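Asker: Output the structure for:
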Amino acid sequence: MAWTAEHRRAADRRGLRYPSDLTDAEWALVAPLIRPAKHGGRPRRVDIREVLNAVFYVLSTGCQWSALPKDLPPKSTVWDYFSRWEWEGTIERLHHVLYVAVREQAGREASPTTAIIDSQTAKAAQKG
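Answerer: Model (predicted):
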């Protein structure tokens, strides 16, 4: 499938601070999946979108948590949210929603219908 001007506009990340930051459209997709702050507790003081941007920064760059840029939330805050979201299954839900959106944006079925396994992969699977 050839890239069209519409595809290029949708994939353009030049206006973002970091290429891993969420666009407004991506944030609109995933924001409903993140639980609101608990009632009765202290109000949430951190911008959850920035926390998610920090998680995506670590995942996309492979940097250490301690190497997060200073304009993102503190590493302890980001790690706490990441570990909670991992435990609750939020990370898996976020991945699924973004995965489906990217496939549909590319004009593909939401779920792949074909899998290709080469002979090397099949041999490795049998051994271990």
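Asker: make it CA atoms for all contacts and neighbour counts henceforth
Answerer: Noted.
Asker: what about R103, helix or strand, and which?
Answerer: helix 90-105 (DSSP states H and E).
Asker: what's in contact with that helix?
Answerer: Helix 90-105 is contacted by residues H7, E26, L29, V30, L33, I34, F82, W85, E86, E109, A110, S111 when judged by C-alpha atoms under 8 Å, 6 or more residues apart in numbering.
Asker: Counting neighbours, what do you get for W65?
Answerer: 17 (other C-alpha atoms under 10 Å).
Asker: Same check on E26?
Answerer: 14.
Asker: In contact with it, which residues?
Answerer: Neighbours of E26 in contact, by C-alpha under 8 Å, 6+ apart: L98.
Asker: mind checking how far it is from R49?
Answerer: 10 Å (C-alpha to C-alpha, to the nearest Å).
Asker: Same check on S60?
Answerer: According to C-alpha to C-alpha, S60 and R49 sit 16 Å apart.
Asker: who has more neighbours, these two?
Answerer: R49 (16 against 12).
Asker: so how far is L22 from that one?
Answerer: 8 Å.
Asker: thinking again about what came up before, after the helix holding R103 comes which helix or strand?
Answerer: Taking DSSP H and E, what comes next after helix 90-105 is helix 119-127.
Asker: and V51, which of the three is it?
Answerer: helix (DSSP: H, G, I helix; E, B strand; the rest coil).
Asker: So for stretch 109-121, what gets flagged as buried?
Answerer: A110 (16 or more other C-alpha atoms under 10 Å).
Asker: residues in contact with it?
Answerer: Applying C-alpha under 8 Å, 6+ apart, the set of residues contacting stretch 109-121 is V100, A101, R103, E104.
Asker: mind running it again at 6 Å?
Answerer: By C-alpha atoms under 6 Å, 6 or more residues apart in numbering, the surrounding residues in contact with stretch 109-121 are V100, R103, E104.
Asker: Can you measure across it, start residue to end residue?
Answerer: 25 Å.
Asker: Give me the distance from it to the chain's centre.
Answerer: Averaging C-alpha positions (C-alpha atoms, centre = their mean, to the nearest Å) puts stretch 109-121 22 Å from its chain's average.
Asker: Another for comparison:
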Amino acid sequence: MRQRRYPSDTTDAEWALLEPLLPVPACQTPSGGHPEAHPRREIVDGIRYLVDNGIKWRAMPSDFPPWRTVYGFARRWAAAGVIGVIRDQLRRRIRLAAGKTPRAASVVVDSQSVKASETVGRDSRGWDGGKLINGRKRHLIVDNRGLVLMVMVTTAGVHDSIPAKELLFRLALTHPEISIVWADSAYGGKLITWAKKYLDITIKTVRRPPDAKGFVVLPRRWVVERSWSWIMRARRHCRDHERLPEMSESLITWAAITLMTRRLTRRKTSPAERRDVAHSYVLSEAA
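Answerer: Modelled structure (predicted):
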């Protein structure tokens, strides 16, 4: 095992959460297969390092497995739905730990346009005239705690209401308990009628006050805006570099997974410990 030296590396507590959620290695199945050449934890650490630091796949540090190996596992796990299972299981644990039901009844949806690198082909990029961005658009659905339920990446040239139909259809299939979706005015109009008629989902739009100037915190919508800020802390997501939109969706989900494992394994401090930390800070500033 390699020495854990990067901030993005999994802790023992995080790995204890993730390891049981990964698929069984082929060599341990009845059909058999070759033993894996590299430990699963090193594969996961390699993916997290790339997402956190925004490096190229080929620039993977030498103490990780070869970049092709890390990329191959990331592609296969994403295609097999493993990443979605991990995301959903971690989200349910966080909700239960907070005294909430494991499944949310209402969610918030939003989109974000980002510039695309030269590695992104013309077939999967477009021009967002409103934001003046040539690239891709990310569509995100989160629960009322800001935890990710679903991610979809499209060209930036499409209006939010167009991919929203497919996004909401996927949501209805995988989360039939959801009945209310909060959104901005871009998801209004005919989409509201369509969602209610075919999916039995009520879309409630939150509009900006007409007399507001500058930045305004909008009810409900601030939840998904905060989720975007969490995801954008991972430098890989400041721009879209992936040739395949599916890979972009996977790496965004990995950023959400890292946030959730960190939250679940965060050591809780007592009020006395917090006072001691604050007192030490005051003393150091005075000195």
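Asker: rewinding a little: and the contacts of helix 90-105 of structure 1, which of them are in helices?
Answerer: Applying DSSP state H to the contacts of helix 90-105 of structure 1, the entries found in helices are H7, E26, L29, V30, F82, W85, E86.
Asker: Among those residues, the buried ones, what's the PyMOL command?
Answerer: To isolate the buried ones among these in PyMOL, judged by 16+ other C-alpha under 10 Å, type:
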select buried, resi 30+82+85
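Asker: Now distance to A54 of structure 1 too, for the ones in helices among the contacts of helix 90-105 of structure 1, in CSV please.
Answerer: Converted to CSV, those look like this (distance: C-alpha to C-alpha, whole Å):
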residue, distance to A54 of structure 1
H7, 26
E26, 15
L29, 17
V30, 15
F82, 10
W85, 14
E86, 15
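Asker: report the longest helix in structure 2, please.
Answerer: With secondary structure taken from DSSP H, structure 2 has its longest helix at helix 245-265.
Asker: in it, what counts as buried?
Answerer: 245-258, 260-261, 264.
Asker: Can you name the next helix or strand after that helix?
Answerer: Next element after helix 245-265 of structure 2 (DSSP H and E): helix 271-286.
Asker: which residue lines up with C63 of structure 1 in structure 2?
Answerer: Aligning on TM-score structural alignment places C63 of structure 1 opposite I55 in structure 2.
Asker: What count of nearby residues applies to that match?
Answerer: Other residues near I55 of structure 2 number 15, with proximity taken as other C-alpha under 10 Å.
Asker: Likewise for the one 4 residues further on?
Answerer: By other C-alpha under 10 Å, the residues close to A59 of structure 2 number 11.
Asker: how close does it get to R263 of structure 2?
Answerer: 29 Å.
Asker: just L96 of structure 2 next, same as before
Answerer: In terms of C-alpha to C-alpha, L96 of structure 2 sits 13 Å off from R263 of structure 2.
Asker: Quick one: map L33 of structure 1 onto structure 2.
Answerer: Aligned partner of L33 of structure 1 by TM-score structural alignment: L21.
Asker: Who are the contact partners of its match?
Answerer: L21 of structure 2 neighbours (C-alpha under 6 Å, 6+ apart): I86.
Asker: how does it look with 8 Å?
Answerer: V82, V85, I86.
Asker: Please pull up the equivalent of the second one in structure 1.
Answerer: So the one you mean is V85 of structure 2. Aligning on TM-score structural alignment places V85 of structure 2 opposite R93 in structure 1.
Asker: Count the residues that sit near that match.
Answerer: R93 of structure 1 has 16 nearby residues by other C-alpha under 10 Å.
Asker: Now do the contacts for the counterpart of P65 of structure 2 in structure 1.
Answerer: Residue pairing (TM-score structural alignment): P65 of structure 2 is matched to P73 of structure 1. Applying C-alpha under 8 Å, 6+ apart to P73 of structure 1 gives the contacts V46, E50, V51, A54.
Asker: P73 of structure 1: which element?
Answerer: Under DSSP H and E, no helix or strand contains P73 of structure 1.
Asker: what about it, distance to I48 of structure 1?
Answerer: 9 Å.
Asker: The residue lying closest to R58 of structure 2 once chain neighbours are set aside - how many residues pack around it?
Answerer: Leaving out its chain neighbours, the residue that sits closest to R58 of structure 2 by C-alpha to C-alpha, 6 or more residues apart in numbering is W67, at 5.9 Å. Close neighbours of W67 of structure 2, defined as other C-alpha under 10 Å, add up to 19.
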